[in-house]
Every structure is written in C-alpha cells, then in structure tokens.
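[1] Here is a sequence with its predicted model. Questions after.
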Amino acid sequence: MRISFACLILLATIVSGCTKEKGINAVVPINDTIYVSEEFSSKPIAGAKVILKKCTQWDFFVGCTGVFSPFKTITTDYLGRAIFVRPNAIDELVVEHTKYWTKGFRSSISYSISLTPKCLIRAHLKKINSYSSTDALNIDVNGDCDAVVCWWRSNNWFPRTPTDTIVNVYGRAKYDNKISWYVNIANQDTLSSIININATDTADINIDY
C-alpha cells in the first residue's frame, strides 16, 4: 500500500498539533504548603505528622456524620513545612507530634499551625486512706477556660488505687495547669497545685489521697 508524501505531512501535522494541544491543556499539579511551628517561640517543628482526611460517612440530611479516614500523611521538614499536591477536598486535618499537643481542623483548614508544647509534671502519689477494689483514682489537668473552650485532660490510673508511686502527668507548657484529683466521683476534685513551667522543665507535686 502506497502512502503519498502529502498524506505523511498531513499525518505528522495532526500528531504534532495534538501533542502541542495536550501540553497546553495539561493539568499542572498545584502544591500546597502547611507551616507548623511552636506556640510562643514560632520555632519550626520538624517531624510533625500532617494527616489529611476525608469524610467516609455521609447523611443526606446532616452531611458528614463525623467519620473520617486518612488518605495522606506528610511529615514536616526542618523548616516545619508539609508540602503536598492539593487534593480535591480536605474534610479534616490533624497535626501531631510526640512532644506537642495534637491539633485538628474541620470546618476551615489552616495553613499556618502552631502546636503547644507538652510539659512534664511528676505526681508523687501517697496512699493514706483505705479504698475498696472498685475505687479509682483520677488526676485532672485543667487549663485556661473561657465561655467557649476549656482545655482538659484526665488520667485514670491502674491499679485503680495505686500504692506509693510516681506517675507522669502532661500539661501545656507556659500555661497555668490546675492539677486536681478525685476518687470515683467527678466534680468533687481536691486541688493539688497550679503549675506553669516551660517545656524543658519538670515540676513535682505531691498527692496524698
């Protein structure tokens, strides 16, 4: 079968034109960058995990029911940057690091995130009363509260009422951490101490219960 020279030129032109058109209209990936830094000092945090999630359970009337599944995890570099190709949607974003308190976003995604450092509080427990085997000692760390938000952590220790020992409690560095405890009944706390220390420091408290 013979193919004329003119046909070859036409074919080459079509192929060339398609190639150029593809290059012009090709979708170029857009990179997003999230910056993670330390609260107060603004120091970049390297090694933080930025977890991108999508809602996996939708309701026709209420929308997302609060069930999310991670689809990408990026680790921040030495400049605190998490660089990734922009997805179609991010329903939840969570940032975590072993030395900092985890922070998450849903309704609006922040691209500049500051994490609060953890501070170590050593609680020296001394058992001075008798308790039954079903009693349980709880230690609360209550931070700064206002009309909307109250930062709070609770630690339930096992064995339920330990004998004399030392346990580690973590609070927020450079914040007032109100340390209190109760046995069994919440909201009947006994105030132990208010601790405000740096992330690199350690505070010691005594709890006689």
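    Yep, it's here.
[2] CA only for contacts and neighbour counts going forward, please
    Fine.
[3] Can you tell me the SS state at residue 16?
    helix (DSSP: H, G, I helix; E, B strand; the rest coil).
[4] can you pull the contacts of it?
    By Cα atoms under 8 Å, 6 or more residues apart in numbering, the contact list for residue 16 is empty.
[5] Please compare the first structure with the one that follows:
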Amino acid sequence: MEHRFPRGAALLRIAMVLAGGFSLCAALSASSEPAKEPYRLANQFSVIQTIQVDGGKAFVQHLYRDGDKLRVDVQEGPETQIIILRKDQKKVYTILPAQKLVLESAYRDAGASTNLGLPGEAGAVWEWQGKETIHGHSCAKYLVRGDSKSLSVWLDEAGNYPLRVAPAAGKTVIDWDQYQVGPQPSNLFEPPADFRKMSMSFPERPR
C-alpha cells in the first residue's frame, strides 16, 4: 500500500520551524539600543499556538517542550496529526492516530541557538520598537535581525514570554496562548508502541 506524506504533517513541519521564532530568549529591555535575546523561555512548558498564513485559515496547535524534546499536535478536519521531535535520538516522528501509523525520519539540526532560536541565526540582533497591546496584553515589540531573515516579536511584559511572532517576509502570524511552565509527561514524546512504524527518507538538501 502506498502512503503519501500527509499535507497536514507538511504544515506541521513548517510550523515547527516557525515555532523556533518563539523560542529565542529574560528581562525585557526598555532601550532602543540593539540587544540580544531579551528573554529566555522555560526549559519545560506547554502552550496553544495559532498559525495564520497570508490571512487564510488559522491552524491551532498544542505545543509541548521538555528540554530537547518537542511535540506539536494539530487537528486538521476530523483527523489529529502529531509531530514529535527528539533531538536526543536524532529522530522525528509523524504520528497519524486514525491510521495507527508512525512515520519515522532522521532529525537534521538546523543550527539553531541553544534556546531553540531562529535556525542558523543564533547571533541575531534585537531592536526595541516600542510598546503595543496584543489580545489585551501589554507587550514590548522587537525587530529581530539576522543575516538571512528578520522577525517581529511581541513579548508579554507581565509573563515575560513571546505572545506573537511575525516573519518580516510574508504575512504569517503566530500567536501563543495559555503558556504554562512545568514538567511535561514523558509519554508525550514517545510514539505509541502498538502503532505500525514506517521509515521515511528524504534527500539531503544542497549546501
């Protein structure tokens, strides 16, 4: 039987990269001078993440982090799809519960900072842009400049976490809600043992 890589899973992979824009870094700076990573996320947390691309349909996801382990759950129509990134195992698991299927592929380090920051942009510079209100929260807005990309980031001043990220190129907007700090259950980051497993290989990208 032929298994096509699901469209939702492809969207999840994009979301995992975009989510890295949130995971950059502690106290907010009220200076207009360039800064580096003005906050640091907890090493263990969960959050509701909403991604809207070019004003289209919004994708709501549940994101879990426990150290180097990351999980994203998303509902697409009647089907739930899950991606688990296990940097410690160098594996990525795409789980399709309706089919009781796990697609396993190799994890390739994108060169992100130790705080899961912008891929390949650990030296990005943060420029304070002023204050704005997002969903009733007072936020400090930053422009994050890297060598190859830039992001706008809104940091919640009360909770000291990112509330919104928007890449400068394009119209994608990522919002966070219900950010909860604390240990995550270890079984969240394990593929179900009774699911069928398939290995997926992808060609190396040109360097």
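    Alright, I've got the coordinates. Because the structure is a prediction, the values reported are computed rather than measured.
[6] Quick check: TM-score for this pair?
    Here the TM-score for the pair of chains, by TM-score structural alignment, normalised by the length of structure 2, is 0.22; 74 aligned residues with a Cα RMSD of 5.8 Å.
[7] Could you tell me the end-to-end distance of stretch 156-175 of structure 2?
    11 Å (Cα to Cα, to the nearest Å).
[8] Same question for stretch 69-83 of structure 1.
    20 Å.
[9] What is the burial count for residue 208 of structure 1?
    12 (other Cα atoms under 10 Å).
[10] Check the spacing between it and residue 170 of structure 1 real quick.
    Counting by Cα to Cα - residue 208 of structure 1 and residue 170 of structure 1 are separated by 19 Å.
[11] Residue 206 of structure 1 too?
    From residue 206 of structure 1 to residue 170 of structure 1 the distance is 15 Å (Cα to Cα).
[12] got it, and residue 180 of structure 1?
    Counting by Cα to Cα - residue 180 of structure 1 and residue 170 of structure 1 are separated by 13 Å.
[13] Overlap in contacts, the two.
    residue 141.
[14] before we move on, the earlier item: which of residue 206 and residue 170 of structure 1 has more residues huddled nearby?
    Applying other Cα under 10 Å to residue 206 of structure 1 and residue 170 shows that residue 170 carries more neighbours, namely 18 against 13.
[15] which element follows the host helix or strand of the more buried one toward the C-terminus?
    Assigned by DSSP states H and E, residue 170 of structure 1 belongs to strand 165-172. Using DSSP H and E, the next helix or strand after strand 165-172 of structure 1 towards the C-terminus is strand 177-183.
[16] quick one: the helix or strand just after that following strand to strand 177-183, angle?
    Where DSSP H and E defines the elements, the next helix or strand beyond strand 177-183 of structure 1 is strand 190-195. Strand 190-195 of structure 1 runs at 160 degrees relative to strand 177-183, counting by axes from the mean of the first three to the mean of the last three Cα atoms, to 10 degrees.
[17] after strand 190-195 of structure 1, next one along is what?
    Next along the chain after strand 190-195 of structure 1, taking DSSP H and E as the criterion, comes strand 202-208.
[18] Name the residues of that next one that are buried.
    residue 207 (16 or more other Cα atoms under 10 Å).
[19] Okay, helices next: where are they in structure 2?
    Remark: helices assigned in structure 2 by DSSP state H are 7-19.
[20] Check structure 1 too.
    With DSSP H as the criterion, structure 1 has helices spanning 5-25.
[21] measure residue 8 of structure 2 to residue 178 of structure 2 for me?
    23 Å.
[22] Which one of those two is surrounded by more residues?
    Looking at residue 8 of structure 2 and residue 178 with other Cα under 10 Å, you find the greater number of neighbours at residue 8, namely 18 against 11.
[23] Report the contact partners of that one.
    With Cα under 8 Å, 6+ apart, residue 8 of structure 2 has these contacts: 76, 81.
[24] at 10 Å instead, please
    14, 59, 74-77, 79-82 (Cα atoms under 10 Å, 6 or more residues apart in numbering).
[25] same check, this time on residue 179 of structure 2
    45-49, 63-64, 159, 161-163.
[26] hmm, try it at 7 Å
    46-47 (Cα atoms under 7 Å, 6 or more residues apart in numbering).
[27] Next: residue 163 of structure 2.
    Counted by Cα under 7 Å, 6+ apart, residue 163 of structure 2 has contacts 154-156, 175-176.
[28] between the residues you listed, which has the most around it?
    Neighbour tally across those (other Cα under 10 Å): the maximum, 28 neighbours, falls on residue 154.
[29] I'd guessed residue 207 of structure 1 sits against residue 137; true?
    No - using Cα atoms under 7 Å, residue 207 of structure 1 is not in contact with residue 137, being 10.7 Å away.
[30] All the strands of structure 2, residue numbers only.
    Remark: strands assigned in structure 2 by DSSP state E are 44-52, 58-66, 69-76, 79-86, 91-96, 101-106, 125-134, 137-145, 150-156, 161-167, 173-181, 196-199.
[31] Show me what the strand holding residue 170 of structure 1 is packed against.
    strand 118-126 (3 or more Cα pairs under 7 Å, 6 or more residues apart in numbering; DSSP states H and E).
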